[in-house]
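Chemist: sequence and predicted structure below; questions after.
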Amino acid sequence: PAVVAIGETGLDYHYDYSPRSAQRQAFEAQLRLAADHRRPIVIHGRDADADLAAVLGEWGRAVPALVLHSFSSGTAVFEAGMEVGAYFSFSGMITFRSWAHGDHVAACPAERLLLETDAPYLTPVPFRGRRNEPANVRYVAARAAELRGETPDAVAHQTTINTVRCFGPRLRSPNHSETNA
């Protein structure tokens, strides 16, 4: 089967499981792979805003699409992502009372907005504390719509278009060949 995208990859400084320099080296190798093979890349960033913003600035235009997965970073990463035309994918975290980045959901251009569940984690309200599943993306869409002043149907429609635009024709047919991609 053809590869649709590279990732999830990125920088996670929350846990001290591997040296930051090793994480950055592995991340840049995967960015190079995405650039060389013209594939989107799905990026994880946690407690690494300064380094992630720098990497986006260095590599952001080298790959066909960047997806900032389960986006919860601060303004520096949001602005760096905006500068390079990244997609911002929001998860069940946006339904949490403690979530502090509603302005990023509202400010994200419609054509750069994606939604996800990050199942089995980050279960949205009203099911928080239980195992998450893909069907719960409707709660993420409802909250995104509320934060954006739009309808859930409008958000669902736009994010479906964005998903196909980001990941391309590989999503349209499971029986394609690499030469048709």
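Modeler: Looks like it arrived, so ask away.
Chemist: for the rest of this, base every contact and every neighbour count on C-alpha atoms.
Modeler: Noted.
Chemist: which strands or helices does the helix or strand harbouring residue 158 pack on?
Modeler: Following DSSP states H and E, the helix or strand that holds residue 158 is helix 152-167. Contact partners of helix 152-167 among helices and strands, from 3 or more Cα pairs under 8 Å, 6 or more residues apart in numbering; DSSP states H and E: strand 113-115, helix 137-148.
Chemist: what does that helix contact?
Modeler: Contacts to helix 152-167, defined as Cα atoms under 8 Å, 6 or more residues apart in numbering, come from residues 4-5, 39-40, 65, 110-115, 138, 141-142, 144-146, 171-172.
Chemist: how near is residue 90 to residue 102?
Modeler: With distances taken as Cα to Cα, to the nearest Å, residue 90 is found 10 Å from residue 102.
Chemist: what of residue 5?
Modeler: According to Cα to Cα, residue 5 and residue 102 sit 27 Å apart.
Chemist: which one of these two is surrounded by more residues?
Modeler: Under the criterion of other Cα atoms under 10 Å, the comparison of residue 5 against residue 102 puts residue 5 first, with 20 against 16.
Chemist: so what's the more buried one up against?
Modeler: 34, 39-42, 167.
Chemist: distance-wise, check the residue most central in space within the chain relative to residue 149.
Modeler: The structure's the chain has its C-alpha centroid closest to residue 69; by Cα atoms, centre = their mean the separation is 2.5 Å. Counting by Cα to Cα, the gap between residue 69 and residue 149 amounts to 23 Å.
Chemist: please compare the first structure with the one that follows:
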Amino acid sequence: MLIDTHSHIYSEDFTQDRDEALQRAYDSGVKKIVLPNIDSGSIRHMLDLSDAYPHFCYPLMGLHPTSVDEDYEEELLAVEYWLEKRKFYGIGEIGIDLYWERKFKNEQINAFRHQLKLAKSKNLPVVIHVRNSFDETYKVVKEEQDGSLRGIFHCFTGSKKEAKKVVELGMFLGVGGVLTFKNSNLSDVLKKVDIKNLVLETDSPYLSPEPKRGKRNESAYLTYVAQKVADIYGLPLDEVAEITTANARKIFEI
């Protein structure tokens, strides 16, 4: 059994075959899928899917950094509203993204810190997005880590030094399709990380693993990531599934 700890399978990319994609995931051994939110525009689609598949799809609530602009405080009010209205399994997807632009850097930092505090107050895990922003993201998390923060640095592609810092914060590394890319050095990084600090993810519909690179990603392809992890650690696939599933269950309490 595998758990996809990060999938946007509720997105428009799956409008034509969402149910079929979920069936393919289930048939491939992926028995649970965690759904991080993006912003107020994605909530309804995500919740509709979670309600249709309550023992398969598990929603998170949060504001993605690329959706942060001058009106971010209104978006955060929507996050807080929904957190009071129903059950969520974590706060995400949150973080700092300085890849596309730095115009709203301060707003992103403020929104990120606010949501980390929300997570602590609600005793919920966080799913953290980091892109061209490791130092900034790490600084905020370290400042907010009082022993109660738990969660995942999603789509981790950093260095050995950065991996060590994440683990020392008490966080897990989310690894996905990038691990299988021929030009990725993530395999070397993970050799220095205990597998007990990993969870698996697809980030579908993005970042499809080899041999599906260039195509739409889906949760069924998590098996390619799991196999690559098994190869790196020299472990049977079943053992990789057992360890990473236990980690995901522990984080999200599912």
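Modeler: Received, thanks. Computed from a predicted structure; not experimentally measured.
Chemist: let's have the contacts of residue 5 of the first structure in CSV, adding secondary structure.
Modeler: Output for the contacts of residue 5 of the first structure, formatted as CSV (DSSP: H, G, I helix; E, B strand; the rest coil):
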residue, secondary structure
34, helix
39, coil
40, coil
41, strand
42, strand
167, helix
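Chemist: ok, how many other residues are close to residue 219 of the second structure?
Modeler: The number of residues near residue 219 of the second structure, taken as other Cα under 10 Å, comes to 32.
Chemist: again, but for residue 86 of the second structure
Modeler: When neighbours are counted by other Cα under 10 Å, residue 86 of the second structure comes out with 7.
Chemist: from residue 86 of the first structure, how far out is the corresponding residue of the first structure for residue 244 of the second structure?
Modeler: Structural alignment places residue 244 of the second structure opposite residue 159 in the first structure (criterion: TM-score structural alignment). Plainly put, residue 159 of the first structure is 14 Å away from residue 86 of the first structure if you go by Cα to Cα.
Chemist: swap in residue 67 of the first structure?
Modeler: Per Cα to Cα, residue 67 of the first structure is found 6 Å from residue 86 of the first structure.
Chemist: all strands of the first structure, in order?
Modeler: Remark: strands of the first structure, listed N- to C-terminal, are 6-12, 41-46, 66-68, 87-90, 113-115; assignment by DSSP state E.
Chemist: got TSV for the ones you listed, with distance to residue 58 of the first structure and mean neighbour count too?
Modeler: Listed next are the strands of the first structure as TSV, based on distance: least, Cα to Cα, whole Å; neighbours: other Cα atoms under 10 Å:
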stretch	distance to residue 58 of the first structure	mean neighbour count
strand 6-12	14	19
strand 41-46	14	22
strand 66-68	13	25
strand 87-90	17	25
strand 113-115	22	26
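Chemist: let me have those in JSON lines, extended by distance to residue 75 of the first structure.
Modeler: Output for the strands of the first structure, formatted as JSON lines (distance: least, Cα to Cα, whole Å):
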{"stretch": "strand 6-12", "distance to residue 75 of the first structure": "17"}
{"stretch": "strand 41-46", "distance to residue 75 of the first structure": "13"}
{"stretch": "strand 66-68", "distance to residue 75 of the first structure": "13"}
{"stretch": "strand 87-90", "distance to residue 75 of the first structure": "13"}
{"stretch": "strand 113-115", "distance to residue 75 of the first structure": "16"}
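Chemist: what's the closest of the ones you listed to residue 123 of the first structure?
Modeler: strand 87-90 (12.2 Å; Cα to Cα).
Chemist: that closest one packs against which elements?
Modeler: Under the contact criterion of 3+ Cα pairs under 8 Å, 6+ apart, strand 87-90 of the first structure touches strand 66-68, strand 113-115.
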